[in-house]
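**Student:** Compute the structure for the input listed below.
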Amino acid sequence: MKISREVKTAILVLSGIALFIFLFTYLKGEDIFSSSNNYYTEFEYNGLSMSSPVTVKGNKIGKIEEIRYDFDSGKTIVEFSVTPQLKFSKNSKVSLYQTSLMGGNALAILDANDGQLAEPGDFIQSHVKEGIINALGDDFSGISKDLGVTLRSADTLVSSLNTLVVDESDDGLQNTIAELNSTLKSFKSVANSANNLISNNDKKIASMLENFDKTAAEIAILVNGLNDANLANTVKNLDEMVLKFNQLATGLEAGEGSIGKLLKDESLYNNLDNASKELQLLLLDIKLHPARYRRILSKREIPYEEPTQEELNNN
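**Tutor:** Below you'll find the model as predicted:
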């Protein structure tokens, strides 16, 4: 049987069209020979395209089949298909999320894992996950404001630094850096000296620390000894003695008792003073006129004579 040229041309054109369709779907990552299960969901707005993938834990398992606007509900109805090997709950959620910083979106199936498997054609509840770009967009005004403040502060810092290093010569900044370098060298020298001092006196420092430990141990022993000696009772007795002394001093100040009356009663003091003077005169008279007292049993009285000032001074 001889095939005409027209039939050959038609077969070649149809084969080319089929090959083009196969290559196009292959480049899109789709397999035209595999079956799939279709499901439905809805969103308040459309953030998808026909090339948006359907994923599970980041793995592509399906694609968008149709996107249409429902004029009755005012929502976007999305039909998507997944591979038949995927089994998930009808109570799962289909999340719309952002796949990259460039703005690509995709659907992710969040399986509820409750055992109630979804059937092809079921309606799955939707969920929208806020992307990082949207979050940054909401806070961009605050970020730009803070950035402006930061830049102004940096400009002020640079101006202050320029004022600090101003020099009449052309080498002002170099001189400042040289002085800073010299300061750092001096600090390094001081640090090295301190290290050498510690290294050279390491044994002395260790001995001082050992002596300090011994002193602390001896103080602890002394404190324990004072505790064993019932120091608390001693201090208590001392407090009681001081209290009694204070009470005695208070009584003396108030004129209580014999000593208190002696301290506070001026008439008693004057009487004692007068008696002391008279006793002194009596002793002086006995010394000057002993004969007068030898005749004390005599009937003859010898009159008393006041001693002269000279006799008082001599005695």
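**Student:** Could you use CA atoms for every contact and neighbour count after this?
**Tutor:** Will do.
**Student:** where along the stretch 201-315 of the chain do the helices fall?
**Tutor:** Ranges of helices within the stretch 201-315 of the chain are 202-228, 231-253, 257-264, 266-288, 290-294, 309-314, based on DSSP state H, counting those that start in this stretch.
**Student:** Residue 41 is nearest to which of the ones you listed?
**Tutor:** Closest to residue 41 of the helices of the stretch 201-315 of the chain is helix 202-228 (Cα to Cα; 78.7 Å).
**Student:** The closest one versus helix 231-253: what angle between them?
**Tutor:** 60 degrees (axes from the mean of the first three to the mean of the last three Cα atoms, to 10 degrees).
**Student:** Run the chain-centre distance for helix 202-228.
**Tutor:** The chain centroid and the centroid of helix 202-228 are separated by 36 Å under Cα atoms, centre = their mean, to the nearest Å.
**Student:** Then stretch 126-140?
**Tutor:** Averaging C-alpha positions (Cα atoms, centre = their mean) puts stretch 126-140 33 Å from its chain's average.
**Student:** Repeat that for stretch 147-164.
**Tutor:** Worked out by Cα atoms, centre = their mean, stretch 147-164 lies 30 Å from the chain centre.
**Student:** one more to put side by side:
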Amino acid sequence: MTISKETKVGILALSTFVILYLGFNFLKGKDFFSPENKYIVVYDNVEGLTAANQVSLSGMKVGQVKTVELIEGNKVKVTLSIRKDLPLPEGTQAILASDGLLGGKLVRLQMGKSSKLVENGGQLLPKSETGITDLLKEQALPLIHNLDSLTLSLRVVSKSFEATGTSVNSLVKNSDKTVTTLGASLNSTIAENKNNLAGITANMKSLSGSLIETEKSLKPLIGKFSSIADSLNALKVSKALATTQQSLEGLQRIMAGIEAGQGSAGKLLKDDSLYSNINRSLADLDKLLIDFRLAPKRYVNVSIFGKKTTPPPAVK
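**Tutor:** So this is what the prediction gives:
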């Protein structure tokens, strides 16, 4: 039996199409030779999950995302294709997580603890996990807003500096003009008063010469005054020493007289009889005062009717 060339070309084309279809689906993760179970998960937001994303358990691929559909209530129905030899207990969670730093998504299984198994076509519990990329986005958004406000502030500051630079430039120009004007005025003033300055300088020279001559004539006079002052000081000191010497000699003579028993003070210190007489006088005066207190009528006798009273005996 002879096969025509057209039949051969058709068989080759069909075989190529089948191989391409199987290869394409194999690259998408479909496996036509291993049996799989299908499970349903309903998410509020899949955040970029697409068909053919992997399903993993403990870091190993155990299946893939079959379909992703939008259903009633704006929810997303995801069909998972998982190996048939992997039983899933009830309560198993299908966690939507990030697949690396590039922002891809995968479904990570977390096994339940029930003894009952989820049947083929059953529903798993949905759960979403915040990945590193999401955390970076959350942290980066406020930073971007702050950078925007900082950029605006820098623009305002730069504009203020531009205005300040213009003011400084005008101020420098005005200062240059002012310095030039002052220099010209100063030069003209110096030129006008040049003769006067020369006369003042000459007068200062003559005055300094006169002061030098006066200093020379005053030096001898100052020396004479110094010698006179020294003489006066020496005279005053000698007079004070002489007077002090005389006073000391008089004091010594008085002390010698007192020591020798001369005068009232010397007799009081050296003569015991004066001391004894003074003691006797004081004792008599004491008796007299006692007697006067006991019998005052003896000394003062006043009688209206002329009657005489006998005084008490005198104190001995």
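**Student:** Need the TM-score between these chains.
**Tutor:** Here the TM-score for the pair of chains, by TM-score structural alignment, normalised by the length of structure 1, is 0.44; 169 aligned residues with a Cα RMSD of 3.8 Å.
**Student:** one step back: so which of the helices of the stretch 201-315 of structure 1 gets nearest residue 75 of structure 1?
**Tutor:** Per Cα to Cα, nearest to residue 75 of structure 1 of the helices of the stretch 201-315 of structure 1: helix 202-228, 82.1 Å.
**Student:** Please identify the helix or strand for residue 69 of structure 2.
**Tutor:** Secondary structure from DSSP states H and E places residue 69 of structure 2 in strand 60-71.
**Student:** does residue 68 of structure 1 belong to a helix or a strand, and which?
**Tutor:** Here residue 68 of structure 1 sits within strand 59-70, counting by DSSP H and E.
**Student:** Repeat that for residue 96 of structure 2.
**Tutor:** Assigned by DSSP H and E, residue 96 of structure 2 belongs to strand 93-99.
**Student:** Repeat that for residue 166 of structure 2.
**Tutor:** helix 132-192.
**Student:** Tell me the secondary structure at residue 78 of structure 1.
**Tutor:** strand (DSSP: H, G, I helix; E, B strand; the rest coil).
**Student:** Grab the nearest non-local neighbour of it.
**Tutor:** Among residues not flanking residue 78 of structure 1 along the chain, residue 67 sits closest, at 4.7 Å (Cα to Cα, 6 or more residues apart in numbering).
**Student:** right, and the one you found touches residue 42 too?
**Tutor:** No - contact status for residue 67 of structure 1 versus residue 42: not in contact, 9.5 Å apart, counting by Cα atoms under 8 Å.
**Student:** Going along the chain, name the helices of structure 2.
**Tutor:** Using DSSP state H, the helices of structure 2 run over 5-27, 132-192, 194-260, 263-270, 272-294.
**Student:** Quick one: closest of those to residue 75 of structure 2.
**Tutor:** Closest to residue 75 of structure 2 of those, according to Cα to Cα: helix 132-192, at 20.7 Å.
**Student:** for the strand holding residue 96 of structure 2, packing partners?
**Tutor:** Helices and strands touching strand 93-99 of structure 2, by 3 or more Cα pairs under 8 Å, 6 or more residues apart in numbering; DSSP states H and E, are strand 104-110, strand 125-128.
**Student:** any idea of the angle it forms with helix 132-192?
**Tutor:** Strand 93-99 of structure 2 runs at 40 degrees relative to helix 132-192, counting by the same axes, to 10 degrees.
**Student:** and the angle from strand 93-99 of structure 2 to strand 104-110?
**Tutor:** Strand 93-99 of structure 2 and strand 104-110 are oriented at 150 degrees to each other (the same axes, to 10 degrees).
**Student:** how about strand 93-99 of structure 2: buried residues?
**Tutor:** 93-99 (16 or more other Cα atoms under 10 Å).
**Student:** cool, and stretch 276-291 of structure 1?
**Tutor:** By 16+ other Cα under 10 Å, the buried positions in stretch 276-291 of structure 1 come out as 284-285.
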